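Visitor: sequence and predicted model, in that order:
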Amino acid sequence: MALKLIKDGTELSLGDSEFSELNKFCEENVIDLTFEWISGQFWLHSDIPKEKPIGIEIDRELSRHEEYLKKSSVHKELLAKAIGVKGTHRPQVLDLTAGMLGDSLLMLAFGCEVWATERHPVIRFLIQSALKNAQHPKLQNFHFQATSAQEILENGPRTEVIYFDPMFEDINEKASPRKEMRIFRNVVGSDQDAIQVFEKALGKKTKRLVVKRPRHSANLSKAPSVQYIGKSTRYDVYFSV
């Protein structure tokens, strides 16, 4: 089993230290992964032939969010309500589970300053490659740290809000997962330490701890102070006391 990196139709050498962590992951987990250099960054090949590869188009996503928010008030957004966007106030947020940056970029589009971390080497590699290729001005308010949630809670910044979106198998999820989730559940797996991370985040006594959950799933731990519920997702908010 092996890691393969392709650029301009040619397979790259894995001698570069930039790829050592990925290569080690593939060897230790007996897994084949192929990344291809497309439009200035690396993309992960799908596990299904002919399916489009996975990558993070940061500039495009931020611009898409900005265009949408020109037509719809940020204060109507459930995520904005959950993290405490009010009036002109935009909180600083620590995103413990950056993933494919979906929520981090949305919070950036709201006008928040965001710190984010991702511990898994595959997703982390996609993030770092995408960030090198991105130029959107809002990225001056984005700070990515390649570490774990546990580590950044110990030594990271003190923010007004902590945001946590653990990946897990949920018995109440009936819909088929989108492509990214299907692949990452196979490659990354679930967050087995979600409860421990939650308890540690709760102990930081920030103004808000926001936990993203499937709408019908059980509470991650204790009952939240308030919930913001959408069609398929809900945000459990824990206020510091």
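Guide: Alright, I've got the coordinates.
Visitor: CA atoms for contacts and neighbours, from now on please.
Guide: Will do.
Visitor: am I right that T117 is in contact with A98?
Guide: Yes. Counting by Cα atoms under 8 Å, A98 is a contact partner of T117 at 5.6 Å.
Visitor: quick one, strands of this protein?
Guide: Taking DSSP state E as the criterion, the chain carries its strands at 3-7, 10-11, 33-38, 41-44, 92-95, 113-117, 142-145, 161-164, 208-214, 226-229, 233-239.
Visitor: contacts only, for Q227.
Guide: The contact partners of Q227, taken as Cα atoms under 8 Å, 6 or more residues apart in numbering, are A82, R234, Y235, D236, V237.
Visitor: typo on my end, F239
Guide: Shown in contact with F239 (Cα under 8 Å, 6+ apart): T206, K207, R208, L209, S225.
Visitor: same list (the contacts of Q227) but as a markdown table, adding neighbour count.
Guide: Below are the contacts of Q227 laid out as a markdown table (neighbours: other Cα atoms under 10 Å):
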| residue | neighbour count |
| --- | --- |
| A82 | 24 |
| R234 | 21 |
| Y235 | 26 |
| D236 | 23 |
| V237 | 25 |
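Visitor: let me have those residues in JSON lines, adding distance to F164 as columns.
Guide: Conversion of these to JSON lines gives the following (distance: Cα to Cα, whole Å):
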{"residue": "A82", "distance to F164": "12"}
{"residue": "R234", "distance to F164": "12"}
{"residue": "Y235", "distance to F164": "10"}
{"residue": "D236", "distance to F164": "10"}
{"residue": "V237", "distance to F164": "10"}
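Visitor: how many neighbours does the residue lying closest to G40 once chain neighbours are set aside have?
Guide: Counting by Cα to Cα, 6 or more residues apart in numbering, the nearest residue to G40 once its immediate chain neighbours are dropped is N133, at 5.9 Å. Neighbour count of N133, defined by other Cα atoms under 10 Å: 17.
Visitor: same check on E27?
Guide: E27 has 13 neighbours, counted by other Cα under 10 Å.
Visitor: quick check: the gap between it and Q192.
Guide: For E27, the distance to Q192 equals 22 Å [Cα to Cα, to the nearest Å].
Visitor: A223 too?
Guide: A223 is 20 Å from Q192, by Cα to Cα.
Visitor: same thing with L126?
Guide: Applying Cα to Cα, the value for L126 to Q192 is 22 Å.
Visitor: give me the more crowded residue out of those two.
Guide: L126 (20 against 11).
Visitor: check whether the more buried one really touches W43, as I assumed.
Guide: Yes. Between L126 and W43 there is a contact at 6.8 Å, judged by Cα under 8 Å.
Visitor: enumerate every residue touching L3.
Guide: Taking Cα under 8 Å, 6+ apart as the test, what L3 contacts is L22, N23, C26, D32, L33, T34.
Visitor: okay, pairing it with this:
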Amino acid sequence: MSVVSASVVSKICIIATPEALEKAQVWADFFKCPVNPANSADFFFHFHVEDGRVYVRDQEKRLLEIDFDKNHLDYERKGHRGKNELIAKALGVAKGYRKVLDLSVGLAVDSVFLTQLGFEVMGVERSPVLYALLKEAFARTEKDYLKSYQLYFADSLQFLKENKGKLAVDAIYFDPMYPHKKKSALPKQEMVVFRDLVGHDEDASEVLKEALTWPVQRVVVKRPMHAEELLPGVRHSYEGKVVRYDTYVVG
């Protein structure tokens, strides 16, 4: 677990409704935190577990929730261009590459979109709170194309080191948190909670360096348009209006 993750867990408690206490205890064991404590106001994050709904609020009552079916973060993108989407081109859709490892799932906006485009995606998330929200969202969704998604709770650098050569992957996708990056899919209040939970990926270049040692065809890094390359060696950049996809050809 990263330092960021450890510090977040020490600031969290679970608020559960009576009918959801059993599920709440599962996550309490995972976070190693109390359920319905008398001093709940002392905790910065409240992880709410209700019947059919799981979400997080901070001390300012700002809300973060992941629900693929409610679609408030545009998970179900209408009118997409399929194989002509920049992210699909960057990951090598034209060459038949389909199996993708997402090293920073976050809110799963890109992961879900890739699945919608026909990619087989497995993802890694290091934030325990985001992992829990994602796990619940994947379990609740009624979208058939998300049922096969494989989600791992791990630090991406350690995951890469421990699983090299063990997973059948064509390409690796990495969207590290950038200090001044705008999460345009997020309403302002949710963005604040998200940043507090995730922090910055200060080891991003080390993660990319390790990813480039994997037996895959491509490694793709999502960057803000005017940001520097995370590491030298970009073979091609697929540029949009706000972001670009830097492609490193490995295999």
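Guide: Looks like it came in fine. Everything numeric here is computed off the predicted structure, so don't read it as measured data.
Visitor: ok so, going back, out of the strands of the first structure, which comes closest to G55 of the first structure?
Guide: Ranking the strands of the first structure by proximity to G55 of the first structure (Cα to Cα) places strand 41-44 first, at 4.7 Å.
Visitor: could you pull out the helices for the first structure?
Guide: 20-29, 58-71, 78-83, 102-110, 121-133, 149-155, 179-187, 194-202 (DSSP state H).
Visitor: so which of those helices gets nearest A218 of the first structure?
Guide: helix 194-202 (12.7 Å).
Visitor: and the closest one with strand 208-214, angle?
Guide: 160 degrees (axes from the mean of the first three to the mean of the last three Cα atoms, to 10 degrees).
Visitor: which position in the second structure pairs with L5 of the first structure?
Guide: In the second structure, L5 of the first structure lines up with I14, judged by TM-score structural alignment.
Visitor: my bad, should have said T97 of the first structure
Guide: Using TM-score structural alignment, the partner of T97 of the first structure in the second structure is S104.
Visitor: same question for W37 of the first structure.
Guide: That one, W37 of the first structure, aligns with V49 by TM-score structural alignment.
Visitor: ok, that match to R57 of the second structure distance?
Guide: Here the criterion is Cα to Cα. By it, V49 of the second structure lies 11 Å from R57 of the second structure.
Visitor: more neighbours: these two, which one.
Guide: Just comparing V49 of the second structure and R57: by other Cα under 10 Å the higher neighbour count belongs to V49, 24 against 18.
Visitor: tell me if I'm right that that one and A20 touch.
Guide: Yes. Counting by Cα under 8 Å, V49 of the second structure touches A20, with 6.3 Å between them.
Visitor: state the distance from L208 of the second structure to E50 of the second structure.
Guide: 38 Å.
Visitor: tell me which of those two has more neighbours.
Guide: Between L208 of the second structure and E50, counting by other Cα under 10 Å, L208 is the more crowded of the two (24 against 17).
Visitor: how many other residues sit next to H120 of the first structure?
Guide: Residues lying near H120 of the first structure (other Cα under 10 Å) number 18.
Visitor: likewise S148 of the second structure?
Guide: Neighbours of S148 of the second structure (other Cα under 10 Å): 12.
Visitor: trace it over to the first structure, please.
Guide: By TM-score structural alignment, S148 of the second structure lines up with N141.
Visitor: show me what contacts its match?
Guide: By Cα under 8 Å, 6+ apart, N141 of the first structure lies in contact with L108, C112, E113, V114.
Visitor: distance of K143 of the second structure from E125 of the second structure?
Guide: Counting by Cα to Cα - K143 of the second structure and E125 of the second structure are separated by 21 Å.
Visitor: I meant to write P18 of the second structure there.
Guide: Applying Cα to Cα, the value for P18 of the second structure to E125 of the second structure is 29 Å.
Visitor: more neighbours: which of the two?
Guide: Comparing P18 of the second structure with E125 by other Cα under 10 Å, the one with more neighbours is E125, at 24 against 11.
Visitor: what sits against the counterpart of the more buried one in the first structure?
Guide: Aligned by TM-score structural alignment, E125 of the second structure pairs with E118 of the first structure. Residues in contact with E118 of the first structure, defined by Cα under 8 Å, 6+ apart, are L96, T97, A98, G99, R124, Q145, A146, T147, S148, A149.
Visitor: burial count for the third one?
Guide: Applying the criterion other Cα under 10 Å, we find 26 residues in the vicinity of A98 of the first structure.
Visitor: residue contacts, it?
Guide: Neighbouring residues of A98 of the first structure by Cα under 8 Å, 6+ apart: S104, A116, T117, E118.
Visitor: tabulate the helices of the first structure (JSON lines), appending distance to S217 of the first structure.
Guide: Output for the helices of the first structure, formatted as JSON lines (distance: least, Cα to Cα, whole Å):
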{"stretch": "helix 20-29", "distance to S217 of the first structure": "30"}
{"stretch": "helix 58-71", "distance to S217 of the first structure": "27"}
{"stretch": "helix 78-83", "distance to S217 of the first structure": "18"}
{"stretch": "helix 102-110", "distance to S217 of the first structure": "19"}
{"stretch": "helix 121-133", "distance to S217 of the first structure": "25"}
{"stretch": "helix 149-155", "distance to S217 of the first structure": "22"}
{"stretch": "helix 179-187", "distance to S217 of the first structure": "17"}
{"stretch": "helix 194-202", "distance to S217 of the first structure": "14"}
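Visitor: residue contacts, G99 of the first structure?
Guide: E118, I123, R124.
Visitor: next, format these as CSV and append distance to E51 of the first structure.
Guide: Output for the contacts of G99 of the first structure, formatted as CSV (distance: Cα to Cα, whole Å):
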residue, distance to E51 of the first structure
E118, 25
I123, 18
R124, 22
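Visitor: may I see the buried residues of stretch 3-15 of the first structure?
Guide: Neighbour counts over stretch 3-15 of the first structure (16 or more other Cα atoms under 10 Å) mark L3, K4, L5, I6 as buried.
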